[in-house]
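Novice: predicted structure and sequence below. I'll ask about it afterward.
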Amino acid sequence: MLWRLIAGLAVLGAALGSVTAQADAVDDYVAAQMQRQRITGLALAVMRDGQIVRAQGFGLANIEHHVPVHPDTLFKTGALGMQFTAVATMLLVEDGKIDLDASVARYLPNAPRKWRPITIRQLLWHTSGLPATPNGEFRADYTDDELQAIIGKEELNFAAGTRWRFSWADYIVLGFVIRKVTGEYYGDVLRRRVFAPLHMATARPIDEIVIVPNRASGYEWREGTLRNAEWVSPTANSTADGSLYLSVLDYAAWDAGVFARKVLKPESWAQIAAPAQLASGGTYPYGPGWFQENVGGHAAWRHAGAWQGFKTFAIRYRDPALTVVVLANSDNADPAAIARQVAALTEPGLAQAKVQPLPNADAAQARALLTAIQAGAVDKTAFAYLAALDLRETLAEYQGILQPLGPLQDVALFQTLKLGDDDAAIYRARYQGGTVELRISTAPNGKIGNLELSLIDAWDAPVYP
C-alpha cells in the first residue's frame, strides 16, 4: 500500500509540485527510479545559464503524515554542503582573517603538534592527512575543543600535502577555524554572507528543536524494513562538513550566484576552481568543495552527500551551462545516477554510452580483494597511507555492502586512469543480489593507497570518474 501511494505521488509530481506542469520523459524516468530504488521522496531542479527550467517534487517528505515533497521541501545536505563551508572560508581569506597557506595551528593553538604542517588550503583540498571521520560518539555532545581533541588523537593517514583522501574531519576542523577567527558559528556566517545575499530564502543550519516549515524526514532501510533515521546529538548535526537544510529552490538561487560569480571576488572563485596540488607536483581533481571531472569533453563540478537518511547530489556542467540537483530522503537512493540521466534527458549531448569491460584485462586482484572483504579477511599489509581507524571503518562499511549480495559471479576491469600520483583501476563485480563498482588506487610503492566500493545500477552503465 505504501509504495503504491508513493508511486502515485511520484507520477503526480509534475502536476502538484512543479514549476513545469507538463509531464515528460524526466517525470517518467524519475517516477520509475523512485519505485525501483524504493525512494520515499525526492526533489530535483534543473538550471540553465543560472535560471530555473525545472523544479519539482516526487513522493513523500513525511510518510507518517503523508506529506508530499514540493520544490520548497527542505532536505539535509550531507557533504554537498561542503561547498558552502569552502565559500565561507574564502570570504574570510578576503577579509584578511585567514591565510590559505598558514598552518591550522595559527588559528587553533591547542591543535596537536602533528597538525602543524597542515595548512588551511590542504583542509579545503582534502590533502591534510586527517582521518575521514572524527570518530566521536554520534549521540554525545561536544564542545569544539573536545571534538578537536578527539580528532587530534587519531593517527594521520599520510604527511600533509602528499596525497588526497576525502575527509569529513577536514571540514569539521574548518568550522572550528571559522568560529575562532569570527566568534561566530559557521552556519551563522553563511546565513549572513551567503544565504541572505543570494536570496536562499529557506537555507539554514540544521536545528532539530526549532519549528522548520517544509522539513522532510530522513528514512533508512535496515534488513528490508523502512524506518526513521537514527537520532544523533546536536553536535553531530552542527559540524561544518555539511550540517545544513536546503530546498532545490535554495540550491537554484545558489547556482545562479555561482553562475554570476557573486559573493566572492574573481580571484577567490579562481581558488575554488583550482585542483588540489600535491607535494610531488601532481594534481588531484578536487577543488574546495567540489569534485572536478571531464567526461566526453564535458567539464563539470559535482558533489554528493549522505546523512541521516538523506542522499544528495549536484552537478554543474560548464558547456552547456547546465546544473542538476537531486535531494532525496532515502538512504538507498542513487541521486547521482538520477541527476546525470536527468541532465542527459534535458541536454542529449551529455548522454554517455553504455560500456563493456576492457578486453583481455586481468581482474584477479579485484576478485581476491572482493572475496576477502566479503569474508572479513583482508590482508591489511596490502594497504598504505590509510591509518588503522580509516582502514578498519572502510573495510567494515564495504563488508556490509557485499555480504547481503550473495555469491560473486563475475569481475571485470572497465577503466584505468591516473588519480594524483596513483594508478587507478575501475572494476565491476556481479553478485547474485546486485552489481558493485570497485575502484582501486595503487600508490607508487605498489600498495593500495585508496579504495572505493559502491552499488551501481547496471553492469554496462556509463563509467564516471
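Specialist: Great, that's in hand.
Novice: from now on I want contacts and neighbour counts done on CA atoms only, so please keep to that.
Specialist: OK.
Novice: how many neighbouring residues does the nearest residue to Val378 once chain neighbours are set aside have?
Specialist: Excluding its sequence neighbours, the residue lying closest to Val378 (C-alpha to C-alpha, 6 or more residues apart in numbering) is Ala372, at 4.9 Å. By other C-alpha atoms under 10 Å, the residues close to Ala372 number 15.
Novice: did I read that right, Ala372 in a helix?
Specialist: Yes - Ala372: assigned to a helix according to DSSP: H, G, I helix; E, B strand; the rest coil.
Novice: buried residues in stretch 53-60?
Specialist: Within stretch 53-60, the residues that count as buried by 16 or more other C-alpha atoms under 10 Å are 54-60.
Novice: look at Tyr142 and give its secondary structure.
Specialist: At Tyr142 the chain is in coil, as set by three-state DSSP.
Novice: so Trp254 is in which element?
Specialist: Here Trp254 sits within helix 248-259, counting by DSSP states H and E.
Novice: return the set of buried residues in the next helix or strand after that helix.
Specialist: Using DSSP H and E, the helix or strand that follows helix 248-259 in sequence is helix 266-273. Using 16+ other C-alpha under 10 Å as the test for burial, helix 266-273 gives 268-269, 272-273.
Novice: second one coming, line it up with the first:
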Amino acid sequence: MNAAHDEEPGLTLLVHRPGEQPTLLHTGLASLEHRLPIGPDTTFNVGSVAKQITAHLILLAAHDDLLRLDQKTADLLPRLKISDVTVADLVTHRSGIRDAESLLSLAGFRDLDHYTADDLRTLAYRQDQRAVPEGRFLYSNTNYLLLAEILETVHHTTLSNLARHRVFGPLGMHSTHFKADPRQVIPGAASAYQATHHGWQHTEVPVTLPGPGTLWTTAGDLDRWLTHLHQRWQNPHQLLWQETVDYEPSDHEPYLYGPGLYADARPDHTAVFHYGHEQGFSAATHLEASGLRVIALSNNARLSADRVTAAILRDLYQQPTLAQKEALVRAAARERASSTGIQDQPTPDHVGQHIELGTFACDQAPGSLRLTRRADALHLWRRGTCDQLTPTGSGIYAGNGYTLTVPSSTDQVDRFTLDLDRAPGLTYIRQ
C-alpha cells in the first residue's frame, strides 16, 4: 500500500474461504488526531448490516412463541394506524411504511441536530396508509425501528441487552454492541472522516438508531456471525432461512430480500449479503452457500465497502487459486486509486434572486417547505438549505434522492407531490 495512505482513514478487509484460516488486511488510521492505526480490535459503525441481527432476533422470538411472523404489527404496537401490516412485512420491507428519517430530513435538520428513535417512530405512527401497494418492496429503516420496539416489548428489555445475551455473548462477539445513546463510549471505536478542500472533517452526528443500524463491531466478530449463519444454512440449494421467510424481489434487481439480507439466488454463486452506510462509515458482509465469507469496513467516506467487496469477489471468481491476502491487497489498492473526489457542499444561490411560489406543508411529514423559481429552475428550501431541481418531464423535477411533481404551470403552485426514494407519495399544500 502507498505510505501516504497510512496517514488517512482507511479499511479493514477480511476474506475467509471454507477450509482455510481467515485473512485480514488493515490500512489507514482509526483516528487521525491520535495517529492510531486501524487494527484487528478497531470497531466500526456498520450501518444497515445491523438489520440481519435484528431480523435474527425476530426469528428467535417467533421460534420461542413470543410472536408470529404473520401477526398484525398493530397487535404488538397499538399506535400503528396501518392495521394490516404484519411482522413479516416489516422484516422484508413490504409494509409500505415510509422511511421516517427521510421524512425528518424534510424539516431541514442540520448535521449536528439531535433526534432519537422515538422521534422517528412518532413519524411512523402518523402514517395512516401504505405509501406503495400491498406486497411491494419499499426499503425503509422505519421497519427495523419498529421491529426493535417489538423485540423490546415482548422481551421487556432493551435491544442492546437482548442482542448481547442471545447473540453476541454466545458467539464470542465481545467487541460488538448496539449503541443506544450518542454519549455511549464504544471500546476501540474508529472515527469516520470525509475529505474536503480544507482537509479532513468528522462525519459522525449525535444520532443512534439501534435496530436498522448503529451496530459497532469488528471484522473478526462479523466473521464469527457469518460462520454462525453458515452453520444454520441447512440446505445449500435454498437461501438461508427460506423455509421460514420468503425472499422476494427487491429494489436492486436481480437480487431478492429476506430476513434482513439481500440474496443472490444464482446457482453458481448463491449468497446472502448486506451493505451499510452510516455517518461516513461503510460496511459490507457477504456469505455464500459454499461458506466463502468476505467483509469490508471503512471509516473513509471516499472508500466504499461495497465496491471493494465486489472487487474482492471478482478476483476470487476469476482466479480461484489466488491467495486470500493478494485478493485483499489488490482490491484495496484499486479502491484507493479510484476514490479521489473531494466532497464539499455547493453554495446555493442567494434567495433574493428568486421568485417566491409559496410555503407548503404535508400532514405526513414534519415542518414546511418553501418553493421558489429562478428563470426556468425550481428551488426547494428546507430550514435555510436549498436544492436546485432539474426538469425531467412535463411538471416533473428531480432533486437529490427525490422527484417533485407540480400539476400545472409553475407561475402559481397550490400543491405538489414529493416522491422521496424511501418515502413516496407526499402531497404538499400551500399554507
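Specialist: Right, received. Where do you want to start? These numbers were taken from a predicted model, which means no experiment stands behind them.
Novice: and the TM-score between them?
Specialist: The TM-score (TM-score structural alignment, normalised by the length of structure 2) is 0.67; 327 aligned residues with a C-alpha RMSD of 3.5 Å.
Novice: residue range for the helix holding Trp254 of structure 1 in structure 2?
Specialist: Helix 248-259 of structure 1 corresponds to residues 219-230 of structure 2 when matched by TM-score structural alignment.
Novice: over to stretch 194-202 of structure 1?
Specialist: Stretch 194-202 of structure 1 maps onto residues 167-175 of structure 2, going by TM-score structural alignment.
Novice: start and end of the matching stretch, how far apart?
Specialist: 12 Å (C-alpha to C-alpha, to the nearest Å).
Novice: which residues are in contact with that stretch?
Specialist: 41, 43, 176, 187, 216-218, 221-222, 224-225, 228 (C-alpha atoms under 8 Å, 6 or more residues apart in numbering).
Novice: show me where the stretch 151-300 of structure 2 has its strands.
Specialist: All strands of the stretch 151-300 of structure 2, identified by DSSP state E, counting those that start in this stretch, fall at 177-178, 193-196, 199-202, 215-217, 248-249, 256-257, 262-264, 271-278, 281-288, 293-298.
Novice: closest one to Ala131 of structure 2 among those strands?
Specialist: The closest of those to Ala131 of structure 2 is strand 248-249. By C-alpha to C-alpha, the value is 17.7 Å.
Novice: give me the mean distance between the closest one and structure 1.
Specialist: Aligned to structure 1 and superposed, strand 248-249 of structure 2 gives a mean residue distance of 5.2 Å (mean C-alpha distance after the TM-score superposition for structure 1).
Novice: that older thread, what are the buried residues along the match of helix 248-259 of structure 1?
Specialist: Quick answer for stretch 219-230 of structure 2 (16+ other C-alpha under 10 Å): 219-223, 225-227, 229-230.
Novice: quick one on the thing from earlier: could you check the angle the helix holding Trp254 of structure 1 makes with strand 310-317?
Specialist: 30 degrees (axes from the mean of the first three to the mean of the last three C-alpha atoms, to 10 degrees).
Novice: how far off centre is helix 248-259 of structure 1?
Specialist: Chain-centre distance of helix 248-259 of structure 1: 17 Å, with C-alpha atoms, centre = their mean, to the nearest Å.
Novice: what's the average distance of it to structure 2?
Specialist: In the superposition against structure 2, helix 248-259 of structure 1 averages 0.8 Å from its aligned positions (mean C-alpha distance after the TM-score superposition for structure 1).
Novice: ok, now which ones touch the residue nearest the centre of structure 2?
Specialist: The centre of structure 2 sits closest to Ser48, judged by C-alpha atoms, centre = their mean, with a distance of 3.8 Å. By C-alpha under 8 Å, 6+ apart, Ser48 of structure 2 lies in contact with 212-213, 274-278.
Novice: quick check: the aligned residue for it in structure 1?
Specialist: Matched to structure 1 by TM-score structural alignment, Ser48 of structure 2 sits across from Ala79.
Novice: give me the three-state assignment for that match.
Specialist: Put simply, Ala79 of structure 1 is helix when judged by three-state DSSP.
Novice: and if you look at Arg439 of structure 1?
Specialist: On the three-state scheme (three-state DSSP), Arg439 of structure 1 is labelled strand.
Novice: find the residue closest to it in space, skipping its chain neighbours.
Specialist: Using C-alpha to C-alpha, 6+ apart and skipping residues adjacent in sequence, the residue nearest Arg439 of structure 1 is Ile426, 4.6 Å away.
Novice: helix or strand for the one you found, which one?
Specialist: strand 422-431.
Novice: what span of structure 2 is that strand aligned with?
Specialist: Across structure 2, nothing matches strand 422-431 of structure 1 (TM-score structural alignment).
Novice: how far does that strand sit from its chain's centre?
Specialist: The chain centre lies 20 Å from the centre of strand 422-431 of structure 1; the measure is C-alpha atoms, centre = their mean.
Novice: can you list the buried residues of stretch 53-60 of structure 1 in a markdown table and add secondary structure?
Specialist: Formatted as a markdown table, the buried residues of stretch 53-60 of structure 1 follow (three-state DSSP):
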| residue | secondary structure |
| --- | --- |
| Arg54 | strand |
| Ala55 | strand |
| Gln56 | strand |
| Gly57 | strand |
| Phe58 | strand |
| Gly59 | strand |
| Leu60 | strand |
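Novice: now those in a markdown table, with distance to Ile172 of structure 1?
Specialist: A markdown table is the format used below for these (distance: C-alpha to C-alpha, whole Å):
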| residue | distance to Ile172 of structure 1 |
| --- | --- |
| Arg54 | 33 |
| Ala55 | 31 |
| Gln56 | 32 |
| Gly57 | 31 |
| Phe58 | 32 |
| Gly59 | 32 |
| Leu60 | 31 |
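Novice: where along the stretch 1-150 of structure 1 do the strands fall?
Specialist: Under DSSP E, counting those that start in this stretch, the stretch 1-150 of structure 1 gives strands at 41-48, 51-62, 67-68, 75-76.
Novice: possible to save the ones you listed as a markdown table with distance to Leu438 of structure 1?
Specialist: Formatted as a markdown table, the strands of the stretch 1-150 of structure 1 follow (distance: least, C-alpha to C-alpha, whole Å):
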| stretch | distance to Leu438 of structure 1 |
| --- | --- |
| strand 41-48 | 27 |
| strand 51-62 | 31 |
| strand 67-68 | 36 |
| strand 75-76 | 27 |
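Novice: nearest to Leu322 of structure 1, of these?
Specialist: Comparison of the strands of the stretch 1-150 of structure 1 against Leu322 of structure 1 by C-alpha to C-alpha identifies strand 41-48 as nearest, at 4.6 Å.
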